[in-house]
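Asks: Sequence first, then the predicted structure, then my questions.
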Amino acid sequence: MPNQRLRDSLLRNGLDFDHVAKATGVDPKTVERWVTRDRTPYPRHRHAIASLVRETETYLWPDAVAPDTKKEINESEVVQVYAHRHSINQDVWAHLLSQARLNVSVLVYSGMFLTDNPALIRTMRQKAEEGVKIRLLLGDPASREVARRSVEEGIGKGTLAAKVRNALAFFKPLANSGHAEIRCHKTTLYNSIYRFDDEMLVNTHVHGFMAGHAPVLHLRRLSGGDLFETYAESFQGVWDGAKPSKW
């Protein structure tokens, strides 16, 4: 049975068996067996391939890492835990955005606190011009999910929807200029996600509390880990089901 994840990752990056063979120091026939027969490479080869296609070992070979090793890696993916989002220093947000080279992905309902940064639009536009892919997922202000979350936060049924509309207006220039793609979703959010390449802030949602008062996990992606990959796949699932925002 072929390893479809490995095959797709190679195709997406424009790589063939010869490219991988040179990077790993093996025969192209060996690489072919890794793909077409789902043979598992040695650890040193897995590291090289994962780096080559910018994926984790866990994603490419889910059963390759021993449980004890995977537990250690998952624990190491947690850089820091913040009791409240509002306690995160602004320097942390600025650093994560400034070091992004490939993608910035945001999943929120409104994310209005981001608009407190007057330079955010300018910075995001600059990052996009440097080749960074920017994807923003905001809640559909007309959805039942946004209304329900507004009630659960104790701020009134229509308050969060108004915040979403304000956030959409704030980010609209980025979409109009082609510097970002913005979509609206109708999912029930169990957490907000702020991804900057291989680092991520995951803001949990707690019933009865506004997101700013809820805990945040600062994660850094490690090859062989599951934690970062879980939230990355969650973001992609919501993105795939969302629709372009209507202005």
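Replies: In hand now; what should we look at?

Asks: C-alpha only now, for contacts and for neighbours.
Replies: Fine.

Asks: doesn't Val202 fall inside a strand?
Replies: Yes - assessed with DSSP: H, G, I helix; E, B strand; the rest coil, Val202 lies in a strand.

Asks: is it true that it touches Arg220?
Replies: No - here Val202 lies out of contact with Arg220, judged by Cα atoms under 8 Å, at a distance of 11.0 Å.

Asks: let's bring in a second model and compare:
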Amino acid sequence: MANERLRDALMNVGHSTSTAADHVGVDAKTVERWLTQDRVPYPRHRGALALLVGRSESYLWPDALPAQRQSKAAASEIVETFPHRSDVPSQLWDSLLQRSSSRIDVLVHAGQFLHERPNFISTLKAKAEVGACVRIAFGTPESEATERRSSEENLGQGVLGARIRYGLVSYRPLLGTQGIEFRFHDTTLYNSIFRFDDEMIVNMHIYGVPGPHAPAMHVRKLAAGDVFETYERSFLDVWEQSEPAAW
């Protein structure tokens, strides 16, 4: 049985069987067998391939890792949990933003607290100007999903949509900056996601509880784990079905 996950992951990062073989240190025919015969590589090769394609070992080879190791890897990815998003230290937000160099992804409804942070907007611009990819998805202000969330948080009709529109003003200096893209999404937002390279803050949403009062966790990507990757895929799924933000 072919390993389509591995094949697709290699294609997405532009690697052939030959280049992947060179990177891992094996013969190209060995990589071909991993692809076409679903052969499971040795642990050292699994780790190198997972790092190469940016996917977890448990995603590429679901049956290769014992359940106990998968569980331990998942636990190890969770750096810290916070009872409320407002409890996430300011120093952590600043550190994650400053250390990021290649990717910053944000999935929110309004996310007002971000642009209210000193230098957040100017730092995004500076990061993009040196090659970082910045993607921010806001809730569509007039959508049913946004209005429902506004009601569930007891904010009142149209309040959350107005907050989104208000917040967009702060991002205007970034319009036209290469590497920065804004979109609107109409999805039910189960989690707000704030990704900084291989680390992220995930803010869980609870019915009737405002985002700042809901729990959050700091997650760091590990090759053998799949917690980070689960939220990464969730962001991508929303991003792919969202539309360019209408300013």
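Replies: All right, it came through fine. These numbers were taken from a predicted model, which means no experiment stands behind them.

Asks: biggest helix in structure 2 by residues?
Replies: Longest helix of structure 2, by residue count under DSSP state H: helix 227-241.

Asks: And structure 1, by the same measure?
Replies: If you go by DSSP H, structure 1 has its longest helix at helix 159-176.

Asks: The next helix or strand after that one against structure 2, how far on average?
Replies: Next helix or strand after helix 159-176 of structure 1 toward the C-terminus (DSSP states H and E): strand 181-185. Following the fit onto structure 2, the mean deviation recorded for strand 181-185 of structure 1 is 0.5 Å by mean Cα distance after the TM-score superposition for structure 1.

Asks: got a list of contacts for the helix or strand just after strand 181-185 of structure 1?
Replies: Remark: after strand 181-185 of structure 1, the chain's next helix or strand is strand 191-196, criterion DSSP H and E. For strand 191-196 of structure 1, the external contacting residues (Cα atoms under 8 Å, 6 or more residues apart in numbering) are 96-97, 99-100, 103-109, 200-205, 231, 235.

Asks: and the longest helix of structure 1, which residues are buried?
Replies: If you call a residue buried by 16 or more other Cα atoms under 10 Å, then helix 159-176 of structure 1 has these buried ones: 159-161, 163-168, 171-172, 174-175.

Asks: where do the strands sit along structure 2?
Replies: In structure 2, the strands defined using DSSP state E lie at 78-82, 103-107, 133-139, 180-185, 191-196, 199-204, 216-220, 243-244.

Asks: Identify the residues contacting Ala50 of structure 1.
Replies: Ala50 of structure 1 neighbours (Cα under 8 Å, 6+ apart): Thr56, Glu57, Leu60, Ser223.

Asks: Distance-wise, check it relative to Glu57 of structure 1.
Replies: 6 Å (Cα to Cα, to the nearest Å).

Asks: list the residues that contact both of the two?
Replies: With Cα under 8 Å, 6+ apart, Ala50 of structure 1 and Glu57 have common neighbours Ser223.

Asks: count of neighbours near the closest residue to Val40 of structure 2 other than its chain neighbours?
Replies: Distances taken as Cα to Cα, 6 or more residues apart in numbering put Trp34 closest to Val40 of structure 2, at 6.3 Å, once the chain neighbours are dropped. For Trp34 of structure 2, the count of nearby residues is 19 (other Cα atoms under 10 Å).

Asks: correct me, but Trp34 of structure 2 touches Pro41?
Replies: Yes - Trp34 of structure 2 is within contact range of Pro41, at 7.0 Å (criterion: Cα under 8 Å).

Asks: Would you mind listing the residues touching both of these two?
Replies: With Cα under 8 Å, 6+ apart, Trp34 of structure 2 and Pro41 have no common neighbours.

Asks: Return the residues in contact with the closest residue to Phe182 of structure 2 other than its chain neighbours.
Replies: Leaving aside its sequence neighbours, Phe182 of structure 2 sits nearest to Ile136 (Cα to Cα, 6+ apart; 5.0 Å). Neighbouring residues of Ile136 of structure 2 by Cα under 8 Å, 6+ apart: Asp105, Val106, Leu107, Val108, Glu181, Phe182, Arg183.

Asks: on that earlier part again, the longest helix of structure 1 against structure 2, how far on average?
Replies: Mean for helix 159-176 of structure 1 is 1.6 Å (mean Cα distance after the TM-score superposition for structure 1).
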